[in-house]
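S.K.: when you get a sec, could you give me coordinates for this:
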Amino acid sequence: MKRLCLLLVLCLGWPLAAQAQQTAEKSDTYQVHTGDEWVDAQLQDINHYAERFPDSFLDEVERYAGVSRGYIAALMYTHGWHAGDIYFACFWGKVTEHSCRDSVRAFSRHVPEEGGFVQWSDVVNDDLGTEPTNLHWRALRHAIVASHDHWDRPVELDATLKRQLGDREQRDKRARAAAAAAER
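M.R.: The predicted structure follows:
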């Protein structure tokens, strides 16, 4: 009887879980407009990464944005949020000294023009109560590069990021030196 109940729960719940997961089809239709084309392209890539490696994506956001894994997983699996939007909401919250929940609420409250969709550029400029600065965008861009490095994914840096962060070999060398210094 217990097995029958378990089987029934799995059969009924599986289609719902499958609908909410990050899929290739869902990623292909994903549109993001933060106001920064480089960030938009990276969020698209993060979306595709999360469809193949959802646990690594959740680990990254939990560890480096400081957001509960349960909350992030609920956004992705229960509420059907795109991984790129989750990443942006949580890391934007971090760099602007808001919570991820503040960003999620602002995005959810924002009403797009008829026939349109919610754009992060409108949310960050109008709904979060913090005027975005170059320092916020720089911190977000650095976080995106760090995430790609953690995932061992290639990331194309623009000239400014190359000047600020160096190439992958230079970033890895600095990370090893920092880890060695922390062990002392």
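S.K.: going forward, measure contacts and count neighbours with C-alpha atoms only.
M.R.: Noted.
S.K.: name the single longest helix found in this protein.
M.R.: helix 2-20 (DSSP state H).
S.K.: show me what contacts H142?
M.R.: L161 (CA atoms under 8 Å, 6 or more residues apart in numbering).
S.K.: element containing it?
M.R.: In the assignment (DSSP states H and E), H142 maps to helix 134-150.
S.K.: for that helix, which positions count as buried?
M.R.: By 16 or more other CA atoms under 10 Å, the buried positions in helix 134-150 come out as H136, W137, A139, L140, R141, A143, I144, V145, A146, S147, H148.
S.K.: any residues touching the helix or strand just after it, and which ones?
M.R.: Using DSSP H and E, the next helix or strand after helix 134-150 towards the C-terminus is helix 159-165. By CA under 8 Å, 6+ apart, the residues outside helix 159-165 that reach it are H142, R171.
S.K.: which positions in helix 159-165 come out as buried?
M.R.: So for helix 159-165, counting by 16+ other CA under 10 Å, buried means L165.
S.K.: over to stretch 25-43?
M.R.: Under 16+ other CA under 10 Å, the buried positions of stretch 25-43 are K26, S27, Y30, Q31, V32, H33, T34, V39, D40, A41, Q42, L43.
S.K.: out of those residues, who's nearest G80?
M.R.: K26 (9.7 Å; CA to CA).
S.K.: contacting residues for that closest one?
M.R.: K26 touches H82, counting by CA under 8 Å, 6+ apart.
S.K.: run this one through as well so I can compare:
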Amino acid sequence: MNWRALVCAASLLAVQAMPAMAQQAAPPSTPAYAPDTGDAWIDARLRDLGAYAPRYPDAFVDEIARYLDAPRAYVVALGQQPNWAPGDVYYACALAKALAQPCRTVVRARTQDDSDGWQGVAQRLTGKGKPIPYRSVRTLLRTSYAHWARPLD
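M.R.: Next up is the predicted model:
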């Protein structure tokens, strides 16, 4: 076997091994954020907040503090907690506003039992047989997006 054939064979083996090496080297992926509010439109906006909030943290926190009536320091601290994505922070305070409750009440309810997602938390807070205030939360999200000059779709 001449040196060209040897180099060609080695190159071919290396190329064939690349996909397997890439699969082994890939870091484990984190599961996608799924708010599970029971409303697909709200869920999509809450996922989008995961991109917006890290890029504009002050605007995000200020919006919640000013328009959703949550103490700024509380919003900042909540955003630093494990398992609290930006969408979760926003939804907790928006749901609280829609229910005329403090944000802390909603946060406590989720902390105590989030086994059935935000939809279950909201249903327990609104009461059995009563509708979850999706329309109010959508209005709050639309208003926030307008304040941020961020497109909804």
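S.K.: give me the TM-score for this pair.
M.R.: Between these two chains, after superposing, the TM-score reads 0.74 (TM-score structural alignment, normalised by the length of the second structure); 124 aligned residues with a CA RMSD of 2.0 Å.
S.K.: picking that back up, just send the buried residues of helix 134-150 of the first structure back as TSV, with distance to G93 of the first structure too.
M.R.: Formatted as TSV, the buried residues of helix 134-150 of the first structure follow (distance: CA to CA, whole Å):
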residue	distance to G93 of the first structure
H136	10
W137	12
A139	11
L140	10
R141	13
A143	12
I144	14
V145	17
A146	17
S147	16
H148	19
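S.K.: any idea which of these is closest to R69 of the first structure?
M.R.: S147 (16.2 Å).
S.K.: ok, now how distant is that closest one from A74 of the first structure?
M.R.: 21 Å (CA to CA, to the nearest Å).
S.K.: and if you look at Q31 of the first structure?
M.R.: For Q31 of the first structure, the distance to A74 of the first structure - CA to CA - is 21 Å.
S.K.: and C90 of the first structure, what pairs with it in the second structure?
M.R.: Alignment note: C90 of the first structure maps to C93 in the second structure; criterion TM-score structural alignment.
S.K.: residues contacting the most centrally placed residue in the first structure?
M.R.: In the first structure, the C-alpha nearest the mean C-alpha coordinate belongs to Y87, at 1.3 Å (CA atoms, centre = their mean). For Y87 of the first structure, the contact set (CA under 8 Å, 6+ apart) comprises L43, V61.
S.K.: do Y134 of the second structure as well
M.R.: Y134 of the second structure neighbours (CA under 8 Å, 6+ apart): D39.
S.K.: now do A70 of the second structure
M.R.: Here A70 of the second structure is in contact with I64, C93, P102, C103 (CA under 8 Å, 6+ apart).
S.K.: shouldn't the second one be in contact with R66?
M.R.: No - counting by CA atoms under 8 Å, C93 of the second structure sits too far from R66 to count as a contact (11.1 Å).
S.K.: between these two, which one's more packed in?
M.R.: C93 (26 against 11; other CA atoms under 10 Å).
S.K.: quick check: closest non-adjacent residue to that one.
M.R.: With CA to CA, 6 or more residues apart in numbering as the criterion, C93 of the second structure has its nearest non-adjacent residue at 4.7 Å, and that residue is C103.
S.K.: next, work out how far apart the equivalent of that neighbour over in the first structure and V155 of the first structure are.
M.R.: Using TM-score structural alignment to pair residues, one finds that C103 of the second structure aligns to C100 in the first structure. Look at C100 of the first structure and V155 of the first structure: by CA to CA, they are 24 Å apart.
S.K.: so which of those two has more stuff around it?
M.R.: When C100 of the first structure and V155 are compared for neighbours, C100 comes out ahead with 24 against 16, by other CA under 10 Å.
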